[in-house]
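Student: With the input below, show me the fold.
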Amino acid sequence: MEIREVFARNLKAARRAKGLSQEELAHRAGLDRTYISSLERSLYNASIDVVDRLASALETEASDLLKRRPEKK
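Tutor: Sure, this is the predicted structure:
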């Protein structure tokens, strides 16, 4: 799995765990909702600054959004 896909999966999971909509996360991070949607679908690459903004908005570490986890079989 490519890092962009890892990030997309972790971003979506973290957002859902916080009970946030894409729109609310976008608002907290100062981004557009459609950009969040595109990130979660692995359509765009996020800059390191965007990863940091999203991590802050989710009250987590940027490294958590980039961490590879074992895939479920």
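
Student: contacts and neighbour counts: CA atoms only from here.
Tutor: Noted.

Student: Which helix runs longest in the protein?
Tutor: helix 3-17 (DSSP state H).

Student: Give me the residue at the spatial middle of this structure.
Tutor: Centroid check for the chain by C-alpha atoms, centre = their mean gives Leu11 as the closest residue, at 2.6 Å.

Student: One more, so I can put them side by side:
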Amino acid sequence: MKTTIKFHRLERGLKQSDLADLVNVRRETIGRLEQGQYCPSLRLAMDLAKVFDTSVEELFSFEDEDMDTDTASATARTARTAR
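Tutor: Below is the predicted model:
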């Protein structure tokens, strides 16, 4: 998962702890979100979007995961047809 949270946070001059306080999570959660290591709940994603006055889609991108799924599907199809 890719995210633009850090970009938006820095653009507004917020520390991770400041943002965490605004959305009622721990600072560590913000750090993990920024690194793409944590998939937020819908509520948290919406709260973050509200803080930054943007959309959830602007904050989070799942393109890499979709590409991995497509690649895996294509590989499986190729393996089946090679038999």
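
Student: returning to what we had before: which SSE is immediately downstream of the longest helix of the first structure?
Tutor: Using DSSP states H and E, the helix or strand that follows helix 3-17 of the first structure in sequence is helix 22-29.

Student: if we can go back for a sec, going by neighbour count, which residues of the longest helix of the first structure are buried?
Tutor: 4-12, 14-15 (16 or more other C-alpha atoms under 10 Å).

Student: Now do the contacts for Tyr38 of the second structure.
Tutor: 29, 32 (C-alpha atoms under 8 Å, 6 or more residues apart in numbering).

Student: any idea what Ile5 of the second structure aligns with in the first structure?
Tutor: Aligning on TM-score structural alignment places Ile5 of the second structure opposite Leu11 in the first structure.

Student: Please report how far Ile36 of the first structure lies from Leu43 of the first structure.
Tutor: 10 Å (C-alpha to C-alpha, to the nearest Å).

Student: between the two, which one's more packed in?
Tutor: Ile36 (23 against 13; other C-alpha atoms under 10 Å).

Student: Now for the equivalent of that one over in the second structure: which residues touch it?
Tutor: For Ile36 of the first structure, the aligned position in the second structure is Ile30, judged by TM-score structural alignment. Counting by C-alpha under 8 Å, 6+ apart, Ile30 of the second structure touches 16-17, 19-20.
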